[in-house]
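1. Give me coordinates for this.
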Amino acid sequence: MRDFHLPGRSPVLAGNGLCATSHPLAAKTAIDILQRGGNAIDAAIAGAVLLGICEPHMTGIGGDCFVLYSPGGSDEVRALNGSGGAPAALDAVQLRAEGKAVVPLRSAEAVTIPVAMDAFCHLAENVGILGMDALLAPAISYAEEGVPVAPRVAADWGANVSALQGAAREFYLQDGNALPIGAMFRAPGQAEVLRRIARDGRDGFYTGEVAEDMVETLRAAGGVHDSEDFAQAACFETTPVSSSYKQIEMVQHPPNGQGATALLLLNILAEFDIAAMDPWGAQRLHIESEAAKLAYDARNRFLADPDHCARLDHMLAPETARKLAALIDPRRAMPSPASLSEAVHKDTVYITVVDRDGMAVSLIYSIFHPFGSGIASNKFGILMQNRGAGFSLEAGHPNELKGGKRPMHTIIPGMIREADRVTVPFGVMGGAYQPKGHARFASNLVDFGLDLQSTIDGPRAFADGGVLKVERGYPDAVRQQLAEMGHRVEIPDSAIGGAQAIRIRADGVLEGASDPRKDGCALGY
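-> Modelled structure (predicted):
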C-alpha cells in the first residue's frame, strides 16, 4: 500500500468493468460503451478511435494496431495483426540506387498502408456487439465539437511542430503554432471519414473518395501508392507467443511486432537473482540494461514480417538466453551491440478494457513517430503513419523493404497468465523502450510484489543509442554507481514511456492502474 502522506495514485477498483488508457475522455467513452451493453472489444475500439482525436500526434486512423484479447469465460488469448505493408511498387533496391541508407522518416516512402481501421471493423463485426456506427459515434462527436488539449499532449505537440508539412500544418496547427493546453482541437474532416465508415464499414475508408484522397496526397509527395494497395489492405488473425518468468506466463503478439524481444529479455533476466537486488538500485539497472542490449541486438537481426522471420524459435529458446546471460559482466557495462538502421519512435497510445463477463482486451495503436510521416491527406486531414521507416535497406536482411511486406513494429500489447488464468492485460508505451518496459513491469510484479500502480509508477531507465537514460526518479548516487560501471548516463528530457494495466483478481474485482507520465486514467463502474 502506498504512503498516503506522499503524492501518488491508488489503484482503481471496480466490479463490473474497467478501462485504463492514456486520455480520460477515451477511458470515459469506453466505460459508457460497457454500460450500454457493449463488450470489452466494443469499448476498446470506441476508446482507441477517440484517442486519435485526443492525441493526434501519437495515433490515428492513418496508423496500425496490434490486439491481444481473451474471450469472456475463457483463458485463451487470441491475437490480431492490424499492421499494413509497403506499397506494392516500392522496393529497397530503388532507395539504395538513390543513395539512401535508411528510409527517410518524413517521406511518402515511409508511409505503409494503414490497417488499424480494417482491424477495428473486423473485430466489431466478428467479436463486438454494438456495431461500428455506435462505436464511432463518440469520436465523431468529439472530432466535430473539439477536444481540449491536455498538458502532456500540449508538451509533445509543441516539441514536434517541425514534423508537419503541407496540408498537415493547416489541419494540426493554429496560425503555424502548436495548440496550447486547453485549446480546442477539431477534426471535421476525420469526423466525415468516420461517418462513412459507420455507414459503409471498411469500404468507407479503403475505397472511394477517402482512399482516393490518401492516394493522391501520397503520390503528390513522391509516393508510389495506388488504390489497389488500399483496397487489398487487411488485418489477419495470428497465434500469440509466450514464455514463463517464475510463476507467470508472459503472452505477446508475434512478429512483425517486437514482443519476442520482451520474452528474450525476461529469459535472460531469469538467469539472475533479480529479487535479491534493491528494486531501485544500480545493480538491478545494470543487469537489466545489459540484458536489453543483447535482446535488442537479437531483435534487430531476426524480427520482420512473419513470412520472413525464420529465427523466432532460436530467439526464444532457453539455451539462447543462457548463452546471452553468460556474456553479461555483473560489474562492467559492455559496448552497445552494433545497431542497425531501423528507426525507433516514442509515440503510441494504449488501451486495456475488461468487461463484466471477463473478456480482456490489450490494444496498442500508433502512427509511429510524432505526427507520423507529417503528411496529412489534403481533403480529410488523415495523418499518415511512417511505419515504413522501421524497414532496413540492407540487402538480404529479413526486415529489408519490399513491396507488400510489413516492417518490424515496435508496438506490442501484453497479457499475463497465472496458473493458466488470464490475470493482467497491460501495455507499456515508449517505442523501442516497450520490451524493456514489459520486462520491468513483470519483474516489479513478480520479483518485488508491487501492486499495479506502484509497478507503473516506479522510476525507469533505458539503454538507448549508447546512452543509459535514467529518469530523475533515481537518486544521483545510483547514476554515479552506473557511471563507475562504465555506463554513459544521462537524464532524459522527457519521462520514459507510459503504461496502463488491469488486474483481474481471483475474487472477480478489477484493479486498474494508469501511468502519471501521461494524461490518462483508469475508470470503472
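2. alpha carbons only for contacts and neighbour counts from here, please
-> Will do.
3. Pretty sure Arg152 sits in a helix.
-> Yes: Arg152 forms part of a helix when assessed by DSSP: H, G, I helix; E, B strand; the rest coil.
4. and for comparison, fold this next one:
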Amino acid sequence: MRDFHLPGRSPVLAMNGMVATSHPLAARVGVDILAQGGSAADAAIAGAILLGLCEPQMTGLGGDCFVLVKPAGSEEVEALNGSGRAPSATDPAALRAAGHATVPVDTPDAVTLPGAVDAFCTLSERHGKLGLDAVLAPVIPYFEQGVPVAPRVAHDWAEAQETLKGSAREVYLPWGKAPTLGARFALPGQAEVLRRLAKEGRAGFYEGEVAEDMVAALRAAGGCHTAEDFAATACDWTTPISGPVMGANLVEHPPNGQGATALLMANILTHFDIAGLDPFGAQRAHLEAEAAKLAYDARNRFLADPDHTARLDHMLAPETAARLAALIDPKRAMDAPAALSEQVHKDTIYITAVDRDGMAVSLIYSIFHSFGSGLASDKFGILFQNRGAGFTLEAGHPNEMGPGKRPMHTIIPAMLKEDGRVTMPFGVMGGQYQSNGHVRFVSNMREFGMDAQSAIDAPRSFADGGVLRVERGYSDAVRAALSDMGHTVEVPVTAIGGAQAIRIDAGGWLEGASDPRKDGCALGY
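-> The predicted structure follows:
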C-alpha cells in the first residue's frame, strides 16, 4: 500500500468492467461501451481509435497494432497480428545503391501498409458484441468536434512538430505551430473515414476513395505503394508465446513483435537473487541493464517477420539464458552491443479492457516514431507510420527489408497467468523499452510485493544505446554508484515509457492501474 502522506494515486477498483489507457476520454468511451453491453474487444477498439485523435503523435489509422485476447469462459489466450507489410515493389538493393545504410525514416520508403484497421475489423467480427458501427458511433463526434490537447500530448507535439511535412503540417499544425495546453484539435477528414468504416467495414478503408487518397499521397512523395497492396492487407490470428516468470506465466505476442525479448531477459535474471535486493537500489538497476543488453542483442540478431524468424526456440531455451547470465559481472558494466541497424522509437499507445463476462483484451497500437513518417494523405489527413524503418538493410539478415515482409516490431501487449488463470492484461509503452518494462513491472509485483499502481509508479532505468537512462525517481547516490560500475548515466529528458494494467482478482473484482507519466487513467463501473 502506498504512503498516503505522499503524492500518488490509488488503484481503481470495480466489479463489472474496466478500461485503462493513456487518455481519460478514451478510457471513458471504453467504459461506456462496456456499460452498454459491449465486450472488452468493443471497448478496446473504441478507445484505441479515439486515441488516434487524443494522442495523434503516438498512433492513428495509418498505423499497426498487436492484440492478445482472453475470451470469456476460457483461459486460453489468442494473438492477433495487425502489423502491415512492405509494399510488393519494395527494393532494399536500390536503397543500398543510393547510399543508405538504414531505411530513411521520413520518406515513403519507411511506410509499410497500415494493418491496424483490418485488425480492428477482424477483432470486432470474432469477439465483438455491438458491431463496428455501434462501436464507432460515440467516437466519430470527437473526431468531428475535437478534443482539448492534454499536458503530456502538448509536450510531445512540441518536440516532434518539425517531423510534419506537406499535408501533414496543414492537418496536425492548424495553428501554424505546436498547440498549447487545452487547444482544441479535430480531425474531420478522419471522422468521414470512420463513417465509411462503420458502413462498409474494411473495404471503406482499404478500397475506394480512402485507399486512393493514401496511394496518391505516397506515390506523389516517391513511394511504390499500390491500390493492390492496400486491398491485400490482412491481419493474422496466431498463437502467443509464453514462459515461466517469477512463479507465474508471462504471455507475449510472437514475432514479428519483440515479446521473446522480455521472456529471455526475465530468464536471464532468474540466475540472480533480484528479490533480495533493494528495489530502487543500484545493484538491481545494474543487473537489469546487463540482462537487457544481452536480451536485446539476441533480439536484433534473430527476430523478424514470423516467416523469417528461425531461432525463436533458441531465444526461449533455458540454457540460452543461463549462458548469457554467466556473461554478467555483478560489479561492472559490459560494453554496449553493436548499434542497432533498425530504428527504435518511444511513441505508441496501449489500452486494456476487461468485461463483465471475463473477456480480457491487451491491445497496443502505434505509428512508430512521433508523428510516424511525417507524411499524411491529402484529402482525409491519414498520417502514415514509418514502421518500415524497423527493417535492416543488411543483406541476408532475417529482418532485411523485402517485398511483402513485416518488420521487427517493438510494440508488444502482454498478459500474466497464475495457476492457469489469466490474472492481468498489461502493457508498457516506450519503444524498445517495452520488453525491459514488462520484466520490471512483473518483478515489482511478484518479487517486491507492490500493487499494480505502485509497480507502475516506481522509478525506471534503461540501458539504451550505450547510455543508462535513469529517471529522477532514483537518488543521486544510486546514479553515482551506477557510474562507478562503468555505466554512462543520464537522466532522460522525458520519463521512460508508460504503462496500464488491470488485475483480475480471484474474488471477482478488478484492479486498474495507469501510469502518471501519461495523461490517462483506469476507469471501471
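5. Need the TM-score from the superposition.
-> For these two chains in superposition, a TM-score of 1.00 is obtained (TM-score structural alignment, normalised by the length of structure 1); 525 aligned residues with a C-alpha RMSD of 0.6 Å.
6. Which residues does the longest helix along structure 1 contact?
-> Identified as the longest helix of structure 1 according to DSSP state H is helix 282-302. Applying C-alpha atoms under 8 Å, 6 or more residues apart in numbering, the contact partners of helix 282-302 of structure 1 are 258, 260-262, 264-265, 268-269, 274, 277-278, 309-312, 315, 324-325, 328, 330, 333-334, 336-340, 342, 397-399, 436, 461-463, 468, 478-479, 481-482.
7. quick one: which of the residues you listed sit in strands?
-> 461-463, 468 (DSSP state E).
8. neighbour-wise, which of the residues you listed leads?
-> Highest neighbour count within those, by other C-alpha atoms under 10 Å: Ala461, with 26 neighbours.
9. give me every residue that touches that one.
-> 285, 468-471, 496.
10. Among these, which pair sits farthest apart?
-> Using C-alpha to C-alpha, those span at most 14.4 Å, a distance reached by Leu285 and Ile496.
11. follow-up on the earlier one: mind checking which of the contacts of helix 282-302 of structure 1 are buried?
-> Buried members of these, counted by 16 or more other C-alpha atoms under 10 Å: 258, 260-262, 264-265, 268-269, 274, 309, 312, 315, 324-325, 328, 333-334, 336, 342, 397-399, 436, 461-463, 468, 478-479, 481-482.
12. Can you tell me the closest non-neighbouring residue to His487 of structure 1?
-> Ala333 (5.9 Å; C-alpha to C-alpha, 6 or more residues apart in numbering).
13. what sits against that neighbour?
-> 286, 290, 485-487 are the contacts of Ala333 of structure 1 under C-alpha under 8 Å, 6+ apart.
14. Alignment lookup: it to structure 2.
-> The alignment partner of Ala333 of structure 1 in structure 2, by TM-score structural alignment, is Ala333.
15. Tell me how far the nearest residue to Ala134 of structure 2 once chain neighbours are set aside lies from Leu132 of structure 2.
-> When the adjacent residues along the chain are set aside, Ala134 of structure 2 lies closest to Ala198, with 7.9 Å between them (C-alpha to C-alpha, 6+ apart). Ala198 of structure 2 sits at a distance of 6 Å from Leu132 of structure 2 (criterion: C-alpha to C-alpha, to the nearest Å).
16. And for Gly402 of structure 2?
-> Distance from Gly402 of structure 2 to Leu132 of structure 2, by C-alpha to C-alpha: 33 Å.
17. With Gly84 of structure 2 instead?
-> 21 Å.
18. before we move on, back to that, neighbour count for Ala198 and Leu132 of structure 2, which is higher?
-> Between Ala198 of structure 2 and Leu132, counting by other C-alpha under 10 Å, Leu132 is the more crowded of the two (23 against 20).
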